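1. got a sequence here, can you model it:
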Amino acid sequence: MKSQFLRLLLAAALSAGAFVGAAGAADAPSPAEKSEPAAAEKSQPAAPEAAPAGDAAAAPAAGGAPMKPIDRVNSTEKGTLKNPFSSTDKAITDEGHKIYMGLSCNGCHGGGGGGGMCPPLTNETWVYGGDDDTLFRLITLGSQEFKKKYSVERKGQETVVGPMPPFAEIMDDEIKLWKAIAWIRTVWSGRAEKKVWQ
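-> The predicted structure follows:
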């Protein structure tokens, strides 16, 4: 009985915090918030940039908490997702590679992204496109659902045709997915003019 009461209390506190955070999200930071962040806060990744009010590409959930990738896909207009992490930040890309390996992406794409039973990530042109929005949605939905939802077909460049499985149920945090995508950018070996991300 006591543990059930504590769960209800915690749920109510989280809901209230999310409501308060959402209501005050557009407010300017107070002077205390503008001061130097604590060391522990410095190590936290920056959340994706907030979009204008009413835009489908809203910032992560109130209070800066990230969404599940599937929730982000379902709540954001196609073509508007941008990675908040840079592929030139070694700490981020090292963490992204660990996430990539931890999710067994290497089983299909190779440990260094050179391919296997699925296309290499080092290729200049990817079969569905290489922009941030496409990769995020493709990884989340898997190739079958991605093609169905957005009425797209793969480019006929690859002879390796293994389907991309959906990671919606495996990946619980969009920040992790963005970090994995940041690492993927580091192995791409195309020409500069073919780069389709920042």
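2. C-alpha from now on. contacts and neighbour counts both.
-> Will do.
3. list the contacts for Asn123?
-> Residues in contact with Asn123 (Cα atoms under 8 Å, 6 or more residues apart in numbering) are 188-190.
4. what secondary structure does it sit in?
-> Assigned state for Asn123: coil (three-state reduction, DSSP: H, G, I helix; E, B strand; the rest coil).
5. please generate a structure for the following sequence too, so the two can be compared:
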Amino acid sequence: MKSQFIRLLLAAALSVGAFVGAAGAADAPAPAEKSEPAAADKKADPAAAPEAAPSGEAAAAPAAGGAPMKPIDRVNSTEKGTLKNPYSSTDKAITDEGHKIYMGLSCNGCHGGGGGGGMCPPLTNETWVYGGDDDTLFRLITLGTQEYKKKYNATRTGTESVVGPMPPFGELIDDETKLWKAIAWIRTVWGGRAEKKVWQ
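-> This next block holds a predicted model:
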């Protein structure tokens, strides 16, 4: 009688354990089926090339996994001349955010709050000391004047009366999208002639 009672208790305990295990498994997500290759496999697979940017187009998309890179990482991993701003200077929400980023990084201390210049060249006229295309501005702001000149053997393509050097911001900005938005705002204050515009 006593052994029969112990067997019943043991059976009940096992049943409860099985029930709790099944209930817990119901809460856990089911393992993903392997119907498609993992994202990393897609990147390595040449057949997945349509996801990559076509040759000569912007390499400004966020890094794999959707996470944006630091500007310095983008510069170091992208061929010179291929960076394009993914944000439009006609999108007011983007440019308003870009102006806040510009002010928050104290760009106004050198270039003025409205981009009119100060210790450093104005952003409002058509003279770009090293070039005004997206790729050049992104790299110049990221690396600073000295490193930009050294890395790309760059020389001035334009002259200004104010020649203060650009400090490197690459390690200060944690997310490349912030820099692109600030550049989008900079485009809104530019007042040069249409034929001098070197970006879209």
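6. after superposition, what is the TM-score?
-> Once superposed, chain against chain, the TM-score is 0.74 (TM-score structural alignment, normalised by the length of the first structure); 159 aligned residues with a Cα RMSD of 2.4 Å.
7. circling back: neighbour-wise, which of the contacts of Asn123 of the first structure leads?
-> Trp188 (19 neighbours; other Cα atoms under 10 Å).
8. how about the contacts of Asn123 of the first structure in JSON lines, adding secondary structure and distance to Ser86 of the first structure?
-> JSON lines is the format used below for the contacts of Asn123 of the first structure (DSSP: H, G, I helix; E, B strand; the rest coil; distance: Cα to Cα, whole Å):
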{"residue": "Trp188", "secondary structure": "coil", "distance to Ser86 of the first structure": "14"}
{"residue": "Ser189", "secondary structure": "coil", "distance to Ser86 of the first structure": "16"}
{"residue": "Gly190", "secondary structure": "coil", "distance to Ser86 of the first structure": "17"}
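9. just those now: which is nearest Ala18 of the first structure?
-> If you rank these by distance to Ala18 of the first structure using Cα to Cα, Trp188 comes first, at 38.4 Å.
10. corresponding residue for the closest one in the second structure?
-> Under the alignment (TM-score structural alignment), Trp188 of the first structure pairs with Trp190 in the second structure.
11. tell me if I'm right that that match and Thr127 touch.
-> No - contact criterion Cα atoms under 8 Å: Trp190 of the second structure and Thr127 do not qualify, at 9.7 Å.
12. mind listing what the match of Trp188 of the first structure touches?
-> 123-126.
13. what's the farthest-apart pair in these?
-> Leu123 and Glu126 (7.9 Å).
14. those two - which one has more neighbours?
-> Legend: neighbour count by other Cα under 10 Å for Leu123 of the second structure and Glu126, higher for Leu123 (22 against 18).
15. not counting sequence-adjacent ones, nearest residue to the aligned residue in the first structure for that one?
-> Leu123 of the second structure maps onto Leu121 in the first structure, with residues paired by TM-score structural alignment. Closest residue to Leu121 of the first structure apart from its sequence neighbours, by Cα to Cα, 6 or more residues apart in numbering: Gly113 at 4.9 Å.
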